[in-house]
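Visitor: Quick one: sequence plus predicted model below, questions after.
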Amino acid sequence: MAVEIHLQLSEWLGPLGFQCAPFKIAWYNAFVQPSFHLQYQDDTLAFVVLSTPQMFEKAFKPYIADMLWATVRDPIDECVVHYFTLLKKNFSDHRIETIHDFEMFPNRKPKILVQTAAHVAGAAYYYQMKDVQQNPWGEKKMTGVCIHPRYGGWFAIRGVLIFPDVQDQALEQKLPVDCVSTNEKKIQLLERFNFHWQDWTYRDIIDVEERYSEEQKQYFATPPAERFKLLGLKGDAFRGNQQPKTHGDF
């Protein structure tokens, strides 16, 4: 069942510049604290959804061109919501529940840890302090970051699709590719992401097949509150700030 659904999702998402990878709820719950557990049966099928560099041209720009309203909170988030909604309509044979990377509970706790989801699904490796030998930072907390084996840091994790009515005991877990192979490179990655994320260099920690276009770089390099001007939109109560979230916001 997972293989068939994965193929159908990929055929629908691929032309829009998205990728997806399957995982079981049990795999995710095993990696997170109980307060972050997803309340589904262990064998419930889910997919993490990534946006590749091509999403900007294939999905985002067409969505902006067709928008009928002039006031939005976050154009990228609204775009992903739009396509997730269309996807659910096109897969009406199954009940699909979605959790977006930006969704939070009233206490500001994320509803989904998207980097963990990407890691357990084998889509991207989630590099954290525990992956570094002889930690050079002491007690200082370093935020982790996912790296894709093909796109490096030139991608984003947009959320998960959960199929509550599909249980797949046969699905085998695919480990993520440890593409940042040396300890020195892992230290460089975490330091670049935590201290110099604005210069983009953490994204090129490995050789990549594709990067964001110059237009896309300009959009994401522009302060969030000013991005609306580039699109001819009026921003309303923009959610977020200029610091990256968990690699799901740009």
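Guide: All right, it came through fine.

Visitor: hey, let's count contacts and neighbours off CA atoms from now on
Guide: OK.

Visitor: Now do stretch 183-190: everything it contacts.
Guide: 127-129, 131-133, 142-145, 180, 202, 205 (C-alpha atoms under 8 Å, 6 or more residues apart in numbering).

Visitor: Tabulate those (CSV), appending secondary structure and neighbour count.
Guide: Shown next, in CSV, are the contacts of stretch 183-190 (DSSP: H, G, I helix; E, B strand; the rest coil; neighbours: other C-alpha atoms under 10 Å):
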residue, secondary structure, neighbour count
127, strand, 21
128, coil, 17
129, helix, 18
131, helix, 13
132, coil, 16
133, coil, 12
142, coil, 14
143, coil, 14
144, coil, 20
145, strand, 22
180, coil, 20
202, helix, 22
205, coil, 18
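
Visitor: another one to put next to it:
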Amino acid sequence: MAASTVNVETVIGLLNSSLKSQGFEAYPLKVGWYNAVLPPSLRLSYPDDTLAVVVLSTPAMFEQAFLPFLEQKSCHSLSDPIDQCVRHHISSAASQCFPGQKVDVSFDYEMLPSRKPKFLAQTAAHVSGAAFYYQQSDVAEQPWDKKKMFGVCVHPRFGGWFAIRALLVFEDEAMGSELVQQDPIDCVSSREGRIQLLEAFNLHWKDWHYRDVVRPVQTYSQKQRDYFSVAPAQRFALLSTWGFLPSDSDEAGPTSDAETQVNGHG
């Protein structure tokens, strides 16, 4: 596709037509919106009007993309299975939808040589309007003294039952110049609600209750919950019991949890 024929509506339409049936959603943003809220050391090195797209996975991704990916015997025991599935589907969509276009695809688990993430997933989701990123600074008269509370994104339809997977940057031209920023929906507007959300995420994230801060239209299936409840290093062994992998494939299992919104919890 020639660069001159591509606009934001076309980009999002093509990506969603390719990825939505597999449980992904795409949201556009300008690089300038992202860079405006970050210090220079974390900004992306593209002009402000450069178009970027953040891709989320919804609860449907597990059954509609991940399990079929395993059934096709596409998974190898060298890296996290979810990472492999996400990379396969999103990279394939980018190359098939935009042949000839320069699209820089970064994934949530990728790090720069400096050990900083290639992009800040929750910041990208917030400035795109996809999900509201609730941070400690969003709570007036904080009750935690000097304790650090990590922030968490809330999706207006899925609550916390989703993950931010990738950022696509379209390098060829300033396709985002006419894009108008949409604020994310503030699902947790009260001070008390935000305190409860951040405490649930930081102190009790393993029980997953923070994900239900708003009533979700869909949550993870029981099989998906079982998978993400297992320690990352043991997931290859679990997949073997499900019949997806040879029994010895857990010898080179992953070392970090990839089912994340950001470098932390799923």
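Guide: Now that the structure is in, tell me what you want to look at. No experiment lies behind these values; they were computed from the predicted model shown.

Visitor: Just give the TM-score of the two.
Guide: Laid over one another, the chains give 0.95 as their TM-score (TM-score structural alignment, normalised by the length of structure 1), with 250 aligned residues with a C-alpha RMSD of 1.8 Å.

Visitor: Adding distance to residue 186 of structure 1, write the contacts of stretch 183-190 of structure 1 out as a markdown table.
Guide: Converted to a markdown table, the contacts of stretch 183-190 of structure 1 look like this (distance: C-alpha to C-alpha, whole Å):
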| residue | distance to residue 186 of structure 1 |
| --- | --- |
| 127 | 7 |
| 128 | 9 |
| 129 | 9 |
| 131 | 8 |
| 132 | 6 |
| 133 | 9 |
| 142 | 12 |
| 143 | 12 |
| 144 | 10 |
| 145 | 10 |
| 180 | 6 |
| 202 | 10 |
| 205 | 9 |
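
Visitor: Find the pair from the residues you listed with maximum spatial separation.
Guide: 133 and 202 (19.1 Å; C-alpha to C-alpha).

Visitor: what range in structure 2 matches stretch 148-164 of structure 1?
Guide: Equivalent residues of stretch 148-164 of structure 1 are located at 155-171 in structure 2, counting by TM-score structural alignment.

Visitor: for the matching stretch, how far is the first residue from the last?
Guide: Chord length of stretch 155-171 of structure 2, first to last residue, is 28 Å (C-alpha to C-alpha, to the nearest Å).

Visitor: all helices for structure 2, in order.
Guide: Applying DSSP state H to structure 2 gives helices spanning 8-19, 31-36, 61, 67-71, 81-97, 121-128, 191-203, 222-229, 235-241.

Visitor: Out of those helices, the one nearest residue 145 of structure 2 is which?
Guide: If you check each of the helices of structure 2 against residue 145 of structure 2 by C-alpha to C-alpha, helix 191-203 wins as the nearest, at 12.9 Å.

Visitor: What's the average distance for the closest one when superposed on structure 1?
Guide: Once fitted to structure 1, helix 191-203 of structure 2 is off its aligned match by 0.5 Å on average (mean C-alpha distance after the TM-score superposition for structure 1).

Visitor: So residue 181 of structure 2 sits against residue 31, correct?
Guide: No: contact status for residue 181 of structure 2 versus residue 31: not in contact, 11.4 Å apart, counting by C-alpha atoms under 8 Å.

Visitor: higher neighbour count, the two?
Guide: In this view residue 181 of structure 2 and residue 31 are compared by other C-alpha atoms under 10 Å, and residue 31 has more residues nearby, 26 against 13.

Visitor: these two touch, right, that one and residue 53?
Guide: No: contact status for residue 31 of structure 2 versus residue 53: not in contact, 9.4 Å apart, counting by C-alpha under 8 Å.

Visitor: corresponding residue for residue 134 of structure 2 in structure 1?
Guide: Using TM-score structural alignment as the criterion, residue 134 of structure 2 maps onto residue 127 of structure 1.
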